[in-house]
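**Student:** no sequence for this one, just the structure:
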């Protein structure tokens, strides 16, 4: 028998005795997990959404267990009160298990059970570790298993996180919409395959970025709805063993009321306990969001390249010195950070894909890495969207003189002449203007194909940037 010091208490599991710091709210199962999984240095306590989600699950379970006579009202009230403290942000530092862990999330669930049990014991006037009075497994974890608690908590936490991401995306979309309106009358030359194309407005260019974000908001909301279906009440493999009849339906109703998340019971709990397809779907949408935001930032970097030897269509707000050796150099650091977040999200999606595929029979043991990857993707995309909005998009300005000069000199304007003089004559004007260095209007007049006045009447924004009848 191990003897405790004044700063310790002794806890016991089927592997034997283990000294635990006397002031710790976690216990023996958590202590073993800390020893076993020194992987990332990131603890589940650093994911507050997950801790609050676990508290919601345990609170709903305690209330349901009390209502069904599984545990007595006094214990249930103490567990409920301890969960309220977690929801208020207390004791998160007691969640010390690494975010990447073996055991399908058992270490996370037991960390929660032990913290809640020991805090509930204090609220009952008992000492930490007095598990005869209130036990982490028998009372906090009653009618539950890691296999239904952990995935349910992941879904709750992800649902909340996605709400924040949707808000950030909407705000970023609004910033692009504002710029589209500001730039609506600025003509420029469009580009395809990095070569000059036909004219457009800078407002049209920026409106596409807003539309792309809006489309992804819709797709993300659809994927979010898929994770509202939970398997709480499934216990070990979905059969509901050790839970009373009707428990699943009642505990999920409690969970919806407590969390504010519109969760529902999965139609088939055996299937829901092993199927992680909703996480794969959600991650795929996050990858889509990342790809499109990264493409947008690629455009911003190209359009702002220069200041003398690049595109120079727009100016990004200068955020910091861009070189330790080249004085005055300013880099597009905000679009660059969004690019890097996108690369991370794409990598996280591959991790989630492989972890989901690796599931076997009635359980997927790799939900911890799925959850951690999802949390990183959601959080980092949220922060990157806010950064892009505030530190870049809102401060973008147009290089109006340069854009106007390029439009006036561009041979791509001859495309608008195709319906009037035909492709061959339009090509002749373009070829001659390039060779001789003249404008399209002057070259057309010299070739006797169209007067400069006729050309001026045709080459106006409303005729160059939208489908209209050029004749009539």
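**Tutor:** Here it is on my side, so go on. Keep in mind it's a predicted model, so treat the numbers as computed, not measured. Residues are numbered from 1 along each chain as shown.

**Student:** contacts, neighbours, all on C-alpha from now
**Tutor:** Will do.

**Student:** host element of the residue nearest to the spatial centre of the chain?
**Tutor:** Nearest residue to the geometric centre of the chain (Cα atoms, centre = their mean): residue 378, 2.3 Å. According to DSSP states H and E, residue 378 maps onto helix 367-391.

**Student:** Tell me the helices and strands packed up against that helix.
**Tutor:** In terms of contacts (3 or more Cα pairs under 8 Å, 6 or more residues apart in numbering; DSSP states H and E), helix 367-391 is packed against helix 146-182, helix 277-303, helix 333-357.

**Student:** Next, the angle from the longest one to helix 277-303.
**Tutor:** Relative orientation of helix 146-182 with respect to helix 277-303: 30 degrees, computed using axes from the mean of the first three to the mean of the last three Cα atoms, to 10 degrees.

**Student:** and if you look at the last one?
**Tutor:** Calculated by the same axes, to 10 degrees, helix 333-357 forms an angle of 160 degrees with helix 277-303.

**Student:** Please point out which parts of helix 333-357 sit buried.
**Tutor:** Neighbour-count burial for helix 333-357 flags 333-339, 341-342, 344-346, 348-353, 355-356 (criterion: 16 or more other Cα atoms under 10 Å).

**Student:** Run through who's touching that helix.
**Tutor:** Helix 333-357 is contacted from outside by 276-277, 279-280, 283-284, 286-287, 290-291, 293-294, 297-298, 300-301, 319, 364, 366-367, 369-370, 373-374, 376-377, 380-381, 384-385, 387-388, 391-392, using Cα atoms under 8 Å, 6 or more residues apart in numbering.

**Student:** adding another structure so you can compare the two:
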């Protein structure tokens, strides 16, 4: 089969390119770079153990560095959706390293008598221990970055919590008027959700540190000397700066992919929170004239090619789209992990593609949302107050004093007339102005306890203003 003269890949990769022309895009570069990192560690260990001559080792290491800095990405061409449990990606890297190393040694690409892609670059390895190890190496840094992005998102929500700590807003349950809340409290709830997501992802790294490198094809370690098996994990830890450790049972890491399902599930949990936030922002900014219109989102682009002046909540929609894709990706990860059979999982490539895509989507989507939507968000304070006053929901604060039936009647009257509840209470002689100001104060109706009786329990009703 012909291979282009200027290609660093070889005939195995060329065949795989034809066989797996399904997705139309190569495997994730971060995964391919991580495979090169494994090759680098293996070459170092094999060199120290005198399994490879230093001349070959140095050429292999130099070729690995060129992959790691992106110089050879154009030659990492195997499709993301491939059969063979990742063998084609592993061989793609092997061939590129070998051919570039051959050049560095003064030979011509394809002269594998100088550096062989399997006998030298893949020495004491198989796809089945290289690929799962490389995937962990690719995922861990992304997880760390994502945890930091979630921390920044949490801080941005907390800034809004402080900014709107005194603004009364209408709380809603089942899309209907419920109880008053402080606008800052809703941002505080979002901050708590982001904090949980951050902590979960931070802890998830522990599961990924155990690597099966040295297990070769099925986890028994056959065809890898003990001096290599016990040194390769240490070498990878040194090269990556990650807290990697050798699995005490490599067969587990070779065939079982549940660790990646766990990580993907945590990404899905974060995506669920983000989708809920996206929906809230779109709903609260709706209209503005014909909707709720309490949130004023930054206008980042024109919203319509036919309706002049229309501005849509596109950044919130983008965040929702990212979240939906991550949730869908979790299904792919789950199915791929469950479809492994016996001593190997043939569907690890689709698992890797979905998991890395989800991580990258969140890494890009969250800061865009924070910077282009959340940070510039403003609340229409007049609209917020108007909705609270017109709804009659403050009547709930008077239940202790007036009884449920009287409070309900006042709420209905306020909603029907459009007049503020305070005005009806005063005109009807239900409460004095001083009592109204005390009971309906924003800080009284948005904290635990009986409004107007700070520190008292609900059982201490006291004297009713209206006779029984």
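**Tutor:** Noted; the coordinates are in hand. Here the structure is a predicted model, which means the values were calculated and not measured.

**Student:** returning to that earlier point: residues in contact with the helix holding residue 378 of the first structure: which ones?
**Tutor:** 47, 99-102, 104-105, 151, 154, 158, 161-162, 164-165, 168-169, 171-172, 175, 279, 283, 286, 290, 317, 319, 334-335, 337-338, 341-342, 344-345, 348-349, 351-352, 355-356.

**Student:** once aligned to the second structure, how far is it on average?
**Tutor:** Superposing on the second structure and averaging over aligned pairs (mean Cα distance after the TM-score superposition for the first structure), helix 367-391 of the first structure comes out at 0.9 Å.

**Student:** Report how many residues lie close to the aligned partner of residue 194 of the second structure in the first structure.
**Tutor:** In the first structure, the residue paired with residue 194 of the second structure is residue 213, using TM-score structural alignment. As a burial measure, residue 213 of the first structure scores 22 neighbours (other Cα atoms under 10 Å).

**Student:** and residue 213 of the first structure, what does it touch?
**Tutor:** So residue 213 of the first structure contacts 169, 170, 173, 289, 292, 293 (Cα under 8 Å, 6+ apart).

**Student:** Can you name the secondary structure element that comes next after the helix or strand harbouring it?
**Tutor:** Per DSSP H and E: residue 213 of the first structure is located in helix 202-226. Downstream of helix 202-226 of the first structure, the first helix or strand assigned by DSSP H and E is strand 229-230.

**Student:** Show me what that following strand is packed against.
**Tutor:** By 3+ Cα pairs under 8 Å, 6+ apart, strand 229-230 of the first structure packs against helix 146-182, strand 264-265.

**Student:** And whatever helix or strand comes next after that strand, how far out from the chain middle?
**Tutor:** As assigned by DSSP H and E, the chain's next helix or strand after strand 229-230 of the first structure is helix 247-259. Taking Cα atoms, centre = their mean, to the nearest Å, one finds helix 247-259 of the first structure lying 26 Å from the centre of the chain it belongs to.

**Student:** Against the second structure, what's the mean shift for helix 247-259 of the first structure, could you check?
**Tutor:** Averaged out, helix 247-259 of the first structure is 1.0 Å away (mean Cα distance after the TM-score superposition for the first structure).

**Student:** Which part of the second structure matches that helix?
**Tutor:** Taking TM-score structural alignment, helix 247-259 of the first structure hits residues 228-240 over in the second structure.

**Student:** buried ones in the matching stretch?
**Tutor:** If you call a residue buried by 16+ other Cα under 10 Å, then stretch 228-240 of the second structure has these buried ones: 228, 229, 231, 232, 233, 234, 235, 236, 237.

**Student:** Skipping adjacent residues, who's closest to the fifth one in space?
**Tutor:** Nearest in space to residue 233 of the second structure, with sequence neighbours left out and distances taken as Cα to Cα, 6 or more residues apart in numbering, is residue 246 at 5.5 Å.

**Student:** wouldn't the one you found be in contact with residue 210 here?
**Tutor:** Yes: proximity of residue 246 of the second structure to residue 210 meets the contact threshold set by Cα atoms under 8 Å, at 5.8 Å.

**Student:** Can you give me the buried ones in stretch 382-392 of the first structure?
**Tutor:** 382, 383, 384, 385, 386, 387, 388, 389, 391, 392.

**Student:** how would you label the corresponding residue of the first structure for residue 288 of the second structure: helix, strand or coil?
**Tutor:** Aligning on TM-score structural alignment places residue 288 of the second structure opposite residue 307 in the first structure. The local conformation at residue 307 of the first structure, judged by DSSP: H, G, I helix; E, B strand; the rest coil, is coil.

**Student:** and residue 307 of the first structure, how many neighbours does it have?
**Tutor:** 13.

**Student:** how close does it get to residue 195 of the first structure?
**Tutor:** Applying Cα to Cα, to the nearest Å, the value for residue 307 of the first structure to residue 195 of the first structure is 19 Å.
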